[in-house]
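> From the sequence below, what's the structure:
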Amino acid sequence: RHWLEAEPTDTAVCVDAAPLDAAAARYFAPVADRLELAQGDVTAPEMWAQLPKDADFVVHGAAVTPHAFIDASGRQHDPEREDPVRVLTVNILGTARALDWARTLGHLRRFVYVSTGSVYADIVAGQEERPFPLPEDGYVGPYALYDVSKYSGELIARRFRQLYDLPVASVRLSSVFGPLDRPTSVRNVRNAANLVAHAAAQGHRLSVASAEAIGDYVYAPDVADALRRLLLASKEALHHDTYNIATGTTATIADLAAHAAAAAAGFSIETVGLGADVRADPARRTGRWGAYDISRAGADLGWRPRPLGDAMRAYIAWLRENPCQPT
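Next up, the predicted model:
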């Protein structure tokens, strides 16, 4: 949507395994006349064969994000343990299929692979004592299958660039929140910024295990802006093949709550320990859990995210205007 609103003569094709749900249909309604949905399996070559051959830009973000979750009946699910092959097949083979299709495009200007900060190590020695934002080079230490598969995707994208001179770049996202951030069949996770904003928009008090847990939270529309800048950047402007997209600083849950209270008078959190709505671990303060260095994106793309307080205010306003979201 961000791209189509900025480029009023362009059209886009969105590939998904499922049709648009009601929330997505409402969100894309303003640009629906220039948005085509191609439903299919990203691991199947015949799905890619049906796509337009004149695409100029490709953003590949299709993935299974197998976070453990509890369903509406109270049953615990662990998608990584329940179906590890699905995680690896979609995330690795799906990426290879996308790149293999992209190399047949005659007018491809850029392919962006959407990776994740989860490729970074959990623990970085010395970072807690002397905090520094994590740069793209070094500190990579994938652990779970999701992490491994996303880093594999980065390496595959890099190799396709070398083999075919494809204009490929990767982005590593920190904790994203914003419009359409909701549980789906392939991603059932809600970060602290999402939970705080929802509670504030609905006028609920939020219980937390600790107000001191941290994260680097970035607003989805700012991520969209970064992707657009990366797609449009000239070859000469890009000096790297991987970019962190984040806010560049950490915020505690207490910080998030303060920003939310500024936009929703009377909002508050309470620390309850067990059974909390937000269970983020305050001991996780380094590596993927800390701040990400965004200086590359600033230098090469001229990109800066909005202040976190402004992002929380905008998201809470959007939630109030679009109340049919998960609680």
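
> For the rest of this, base every contact and every neighbour count on C-alpha atoms.
Fine.

> So residue 78 is in contact with residue 67, correct?
Yes - the pair residue 78 / residue 67 is scored as a contact, 6.7 Å apart, by C-alpha atoms under 8 Å.

> Who has more neighbours out of these two?
residue 67 (16 against 13; other C-alpha atoms under 10 Å).

> Looks like that one contacts residue 83 (just checking).
No - using C-alpha under 8 Å as the test, residue 67 is too far from residue 83 to be in contact (12.0 Å).

> Tally up the residues packed near residue 311, please.
23.

> ah, wrong one, I meant residue 326
Residues within reach of residue 326, counting by other C-alpha under 10 Å, total 10.

> Secondary structure element holding it?
Using DSSP states H and E, residue 326 is not contained in any helix or strand.

> which residues touch it?
For residue 326, the contacting residues are 182, 183, by C-alpha atoms under 8 Å, 6 or more residues apart in numbering.

> distance of residue 143 from residue 95?
19 Å (C-alpha to C-alpha, to the nearest Å).

> the more surrounded of the two?
Of the pair residue 143 and residue 95, residue 95 is the one with more neighbours under other C-alpha under 10 Å, namely 27 against 14.

> want to put them side by side, so please do this one too:
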Amino acid sequence: MIVLVTGASGFVGSAIAEALCARRIPVLGLDLHPPRNSWPGFDFVTADLRDQASLDAALTGRRLTHMIHAAALTPDAAFEEANPDLVLDVNLLGSVRLLQAAKTAGIRRLLQLSSIAVYGNAAPEADGLYHEDRTTPTPQSLYGIGKYAAEMSLRRLAPSAGIDLSILRLGPIFGPHERASDSRKVSSPHHQILLAALEGRPVTLPRAVPADWCYSRDAAAAIASLVSSDTALPDIVHIGAGEVTDLPDWCTALAAHLPLSWHIDAAAPTIRYGYPTDRPALAIQRLRRLVPGSHTPLPRAAADWLGHIAHSPKETLS
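Next up is the predicted model:
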């Protein structure tokens, strides 16, 4: 088993590569830029999702068996408006090009990372949650539209390519390896709050922002378990925490380790959040049947993230 992880220099891709290598599963990371981190069993190749020849050359002769497609542009509204063609070229057409390269390379299982953004303004089900088999996506942002179009395109093309496809829709994520970048313009509020606390700056929240915030190491561990499973996977699986927490909860967890002054002021926030209203949580019963376990509580996540920073010289938050 050799797993290709695209976007391996980014936030989620790095977390997944780390989780796979911890299980001693060989990983080939693919990205436009070299990663800041490496692990035993990790190799890396440079390629561009906008260039089919680049992808074909990167995958040829690597004996790859599985792929986790985590590479994406996660733009804010201003970036979407200024670069709509780039957003769709990477998130939609890049996924299609990658499938074509995977077919040629002999890859047989593909986990396509999608997003809660595909649901857009959809109403939740009676239990207040989004469900894989019942909630109809109605994406609003160009990011959500591109992700949903990529889902539909790959579901159309994967069977004829002989590739076993599963769509993983991720909820809001925070944790180690996170930073703002050209491909991910706005980091999670948790990351912004941690950076402010480390720099001794006070924090002003826009609101409490309750959501099923998922620690990145939990999400990565679940994805690593799914890609290495011997059983057939459902066509869509939610990746989420299964529990709602908010930003005051995170501030309280961090304040046990760092001096932190915070309050809520919607008129003058220092913490950016890309959604004007709060979103329903993802139902994760399907995930829990496949990968039993529980999420990391916020106090333990705060301690773990700070420990990761302290023991990772190359790790930076910005």
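
> Now the TM-score, please.
For this chain pair, the superposition-based TM-score is 0.84 by TM-score structural alignment, normalised by the length of the second structure; 297 aligned residues with a C-alpha RMSD of 2.4 Å.

> The aligned partner of residue 207 of the first structure in the second structure in helix, strand or coil?
Per TM-score structural alignment, the equivalent position to residue 207 of the first structure in the second structure is residue 204. What DSSP: H, G, I helix; E, B strand; the rest coil gives for residue 204 of the second structure is strand.

> Residue 204 of the second structure is in contact with residue 272, isn't it?
No - the criterion here is C-alpha under 8 Å, and residue 204 of the second structure misses it with residue 272 at 9.7 Å.

> what about those two, which has more around it?
residue 204 (19 against 15).

> residues contacting the more buried one?
262, 263, 264, 265, 268, 269, 270, 271.

> So the third one versus residue 271 of the second structure, what's the distance?
Which is residue 264 of the second structure. 10 Å.

> Please identify every residue contacting each of the two.
204, 205, 206.

> how close does the second one sit to residue 250 of the second structure?
Applying C-alpha to C-alpha, the value for residue 205 of the second structure to residue 250 of the second structure is 11 Å.

> Among these two, which residue is more densely surrounded?
A count of neighbours by other C-alpha under 10 Å puts residue 205 above the other of residue 205 of the second structure and residue 250, at 24 against 19.

> which residue packs closest to that one, ignoring adjacent ones?
Nearest residue to residue 205 of the second structure in three dimensions, chain neighbours excluded: residue 264, at 4.6 Å (C-alpha to C-alpha, 6 or more residues apart in numbering).

> what lines up against the one you found once you look at the first structure?
Match for residue 264 of the second structure (TM-score structural alignment): residue 271.

> How about the contacts made by that match?
207, 208, 209, 210, 211.

> swap in residue 133 of the second structure?
So residue 133 of the second structure contacts nothing (C-alpha under 8 Å, 6+ apart).

> Then residue 250 of the second structure?
190, 298, 299, 302.

> what do we get in the first structure for the last one?
For residue 302 of the second structure, the aligned position in the first structure is occupied by residue 312, per TM-score structural alignment.

> Identify the contacts common to residue 204 and residue 272 of the second structure.
With C-alpha under 8 Å, 6+ apart, residue 204 of the second structure and residue 272 have no common neighbours.

> For the contacts of residue 204 of the second structure, which ones persist in the first structure?
Contacts from these that recur in the first structure, judged by both residues aligned by TM-score structural alignment, their matches' C-alpha atoms under 8 Å, are 262, 263, 264, 265, 269, 270, 271.

> Now render those residues as JSON lines, adding secondary structure and distance to residue 49 of the second structure.
JSON lines is the format used below for these (DSSP: H, G, I helix; E, B strand; the rest coil; distance: C-alpha to C-alpha, whole Å):
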{"residue": "262", "secondary structure": "strand", "distance to residue 49 of the second structure": "41"}
{"residue": "263", "secondary structure": "strand", "distance to residue 49 of the second structure": "42"}
{"residue": "264", "secondary structure": "strand", "distance to residue 49 of the second structure": "40"}
{"residue": "265", "secondary structure": "coil", "distance to residue 49 of the second structure": "41"}
{"residue": "269", "secondary structure": "coil", "distance to residue 49 of the second structure": "36"}
{"residue": "270", "secondary structure": "coil", "distance to residue 49 of the second structure": "34"}
{"residue": "271", "secondary structure": "coil", "distance to residue 49 of the second structure": "31"}
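
> What separation do you get for the residue mapped onto residue 198 of the first structure from the second structure and residue 133 of the second structure?
Residue pairing (TM-score structural alignment): residue 198 of the first structure is matched to residue 195 of the second structure. Residue 195 of the second structure is 38 Å from residue 133 of the second structure, where distance means C-alpha to C-alpha.

> just residue 293 of the second structure next, same as before
Residue 293 of the second structure is 22 Å from residue 133 of the second structure, by C-alpha to C-alpha.

> Also residue 276 of the second structure?
Taken as C-alpha to C-alpha, the span from residue 276 of the second structure to residue 133 of the second structure is 27 Å.

> Tell me which stretches of the stretch 201-318 of the second structure form helices.
216-227, 247-255, 285-290, 298-310 (DSSP state H, counting those that start in this stretch).

> Just give me the match in the second structure for residue 178 of the first structure.
Using TM-score structural alignment, residue 178 of the first structure sits opposite residue 175 in the second structure.

> Hmm, residue 218 and its match touching each other?
No - contact between residue 175 of the second structure and residue 218 fails when scored by C-alpha under 8 Å: they sit 9.5 Å apart.
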